[in-house]
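Asker: Prediction below, plus the sequence it came from.
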Amino acid sequence: MTLSATKLKHESKSYVLRKGRITKAQTRALNELTKEYLLDVNKDLSSLTDFIESSNNLIGDVGFGTGESLSYLAQACNKSSLLGVDVYPPGIGAALNLIDKQKLSNVKIIKSDIHYVLKDRLPDKIFNLLVFLYPDPWPKRKHHKRRLISEGFVDLLYKKTKTNGMIFCKTDWEDYFIEIKDKFGASPNWDRVRENKVPDFLKQIPKTNYERKALENSRLSKFLCYKAN
């Protein structure tokens, strides 16, 4: 397995790194737990390679917030390896504290842009499942180009997903739901999984902070699941 060491230049970022509040506990976690749980994909890729090659079933949790979904998936799928990818230090710090408190040995985290990680840091056909909970909807029309799940991204996901591997996505923005459905539906590489065929553990992912905010604002959350053919 060869992992490219070249740097990536890609489209508009699907996120903006705002200067948010970070707690002492999160800062301490970033200082003290990084060595155990974080994989540095910008330098030596040997730790990432070892983690991937030691996994028979690899699950990716992209944009895991404060780690509730990452922790849940690691426990619900305790025979699998979990790879969380996010860019926000406060959330990563919170996730580190959570997985360390729960002594989860099947989780690693990458602090980086998912486009860069998928395109330039990971080999093809490695994921059994990729989870996207509440990707930023960029509600203003002029910002829709920043949305993570685009036509090109759908093709990239197929390159990185094993045959019969799945994508699970949840959003509370109706027009983004429709857009995601249209993007996957237009691709010959994906088959939509009927709701009654979606694994229960995915439908039972606990409510995240984003979902609770959606409920407070009377927005209905909906999910989509696709299988790579």
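Answerer: Perfect, thanks for sending it.

Asker: from here on, contacts and neighbour counts on C-alpha atoms
Answerer: Fine.

Asker: I figured Phe127 hits Lys162, correct?
Answerer: Yes: using C-alpha atoms under 8 Å, Phe127 is in contact with Lys162, at 5.7 Å.

Asker: And these two? Which one has more around it.
Answerer: Legend: neighbour count by other C-alpha atoms under 10 Å for Phe127 and Lys162, higher for Phe127 (27 against 19).

Asker: Now do the strands in the chain.
Answerer: Here the chain has its strands, by DSSP state E, at 58-62, 81-86, 107-111, 127-133, 161-171, 190-192, 222-228.

Asker: who's in contact with the fifth one?
Answerer: Strand 161-171 is contacted by residues 124-135, 177, 202, 221-229 when judged by C-alpha atoms under 8 Å, 6 or more residues apart in numbering.

Asker: For ChimeraX, write the selection for the buried entries among those.
Answerer: In ChimeraX, the members of these classed as buried (16 or more other C-alpha atoms under 10 Å) are selected with the following command:
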select :124,126,127,128,129,130,131,132,133,134,135,177,202,221,223,224,225,226,227,228
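
Asker: Below is an additional structure, to be compared with the one above:
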Amino acid sequence: MNNDRLNADDPGQDTSTVAEPPRRGIKSYVLRAGRMTAAQQRGLDEVWPQLGLKLEDGLLDLDAVFGRRAPRVVEIGFGMGASLIEQAETHPDTDFIGIEVHAPGVGKLLDEVDKRGLTNLRVYRDDALEVLTRCLPEASLDGLQLFFPDPWPKKKHHKRRIVQPAFVELVRTRLKPGGTLHMATDWEAYAEHMAEVMAEAPGFRNTSSEGPYVPRPEFRPLTKFEHRGARLGHGVWDLIYRRSE
């Protein structure tokens, strides 16, 4: 999460409109079948009714969802949830919403959130573009995180990458002025693609003073995957852009 987020007490949020969604025909993910552990199943069966959010809930009143007014951060594609849980635990004054389509990861995160007694995290098990379009009010977020999305490395699959101009514009409308879009990837070619898309995106400015990338911020937890990659000499690229208008 970003340390210099806007004050969430700004009363000027406009929650009356919903932007047109990017056209969906090609999804940026593939649903995979996977075995569920007992803990993951418990998360879905017992914790989801308290912390799960659904598309049919429609446009959210985030203050009502969390029972307070606070900075709000969304993470798309949290995997098994370790990074998101660490952030929620480390930053209890910030509210987090995770979006993930894969059931084992959602179940794992919910089970862990319940065991740790965290109250500042909610979860969608739905398509992120649908959630952004239908459920999150305009100018309601202090930050949106997209960490290690599927790079779809083959050229014929590049159209599946979630970072596209329409996605970036949708994110912009959901961020408060001054809110941040933080992306990270371990595929240099995808990092270059992200930088190219953002260079053309209106209403954003790069927070980096030198080139498109920033050093890994301390608030982004290191994953086991990153630790292993670092030992093998693999790079990771962080990009943070701020909504300027």
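Answerer: Perfect, thanks for sending it. Since the model is a prediction, treat every value here as computed from it, not as a measurement.

Asker: can you tell me how far Asp124 of the first structure sits from Lys108 of the first structure?
Answerer: 19 Å (C-alpha to C-alpha, to the nearest Å).

Asker: and what of Glu53 of the first structure?
Answerer: For Glu53 of the first structure, the distance to Lys108 of the first structure (C-alpha to C-alpha) stands at 13 Å.

Asker: Compare the two and say which is more crowded by neighbours.
Answerer: Residue environment comparison for Glu53 of the first structure versus Lys108 gives the larger neighbour count to Lys108, 22 against 13, counting by other C-alpha under 10 Å.

Asker: so Tyr176 of the first structure makes contact with Pro135?
Answerer: No: applying C-alpha under 8 Å as the test, Tyr176 of the first structure and Pro135 come out as separate, 9.4 Å apart.

Asker: Spatially central residue in the second structure, please.
Answerer: Ranked by distance to the mean C-alpha position of the second structure (C-alpha atoms, centre = their mean), the top residue is Glu75 at 1.9 Å.

Asker: Just give me the match in the first structure for it.
Answerer: Under the alignment (TM-score structural alignment), Glu75 of the second structure pairs with Asp61 in the first structure.

Asker: thinking again about what came up before, wait, the residue nearest to the centre of the second structure sits on Asp95?
Answerer: No: with contact taken as C-alpha under 8 Å, Glu75 of the second structure and Asp95 are classed as non-touching, separated by 11.1 Å.

Asker: What separation do you get for the residue nearest to Asp113 of the first structure when sequence neighbours are not counted and Lys24 of the first structure?
Answerer: The spatial neighbour of Asp113 of the first structure that comes closest, neighbours along the chain excluded (C-alpha to C-alpha, 6 or more residues apart in numbering), is Val87 at 6.3 Å. Distance, Val87 of the first structure to Lys24 of the first structure, using C-alpha to C-alpha: 18 Å.

Asker: the more surrounded of these two?
Answerer: When Val87 of the first structure and Lys24 are compared for neighbours, Val87 comes out ahead with 19 against 11, by other C-alpha under 10 Å.

Asker: Which residue in the second structure aligns with the more buried one?
Answerer: In the second structure, Val87 of the first structure lands on Val101 (TM-score structural alignment).

Asker: The first structure: which residue goes with Ile162 of the second structure?
Answerer: Taking TM-score structural alignment for the superposition, Ile162 of the second structure sits opposite Leu148 in the first structure.

Asker: Give me the neighbour count for its match.
Answerer: Leu148 of the first structure sits with 22 neighbouring residues when counted by other C-alpha under 10 Å.

Asker: so what's it closest to, chain neighbours aside?
Answerer: Excluding its sequence neighbours, the residue lying closest to Leu148 of the first structure (C-alpha to C-alpha, 6+ apart) is Ser14, at 5.2 Å.

Asker: Now do the contacts for the one you found.
Answerer: Remark: with contacts taken as C-alpha under 8 Å, 6+ apart, Ser14 of the first structure is in contact with 136, 146-148.
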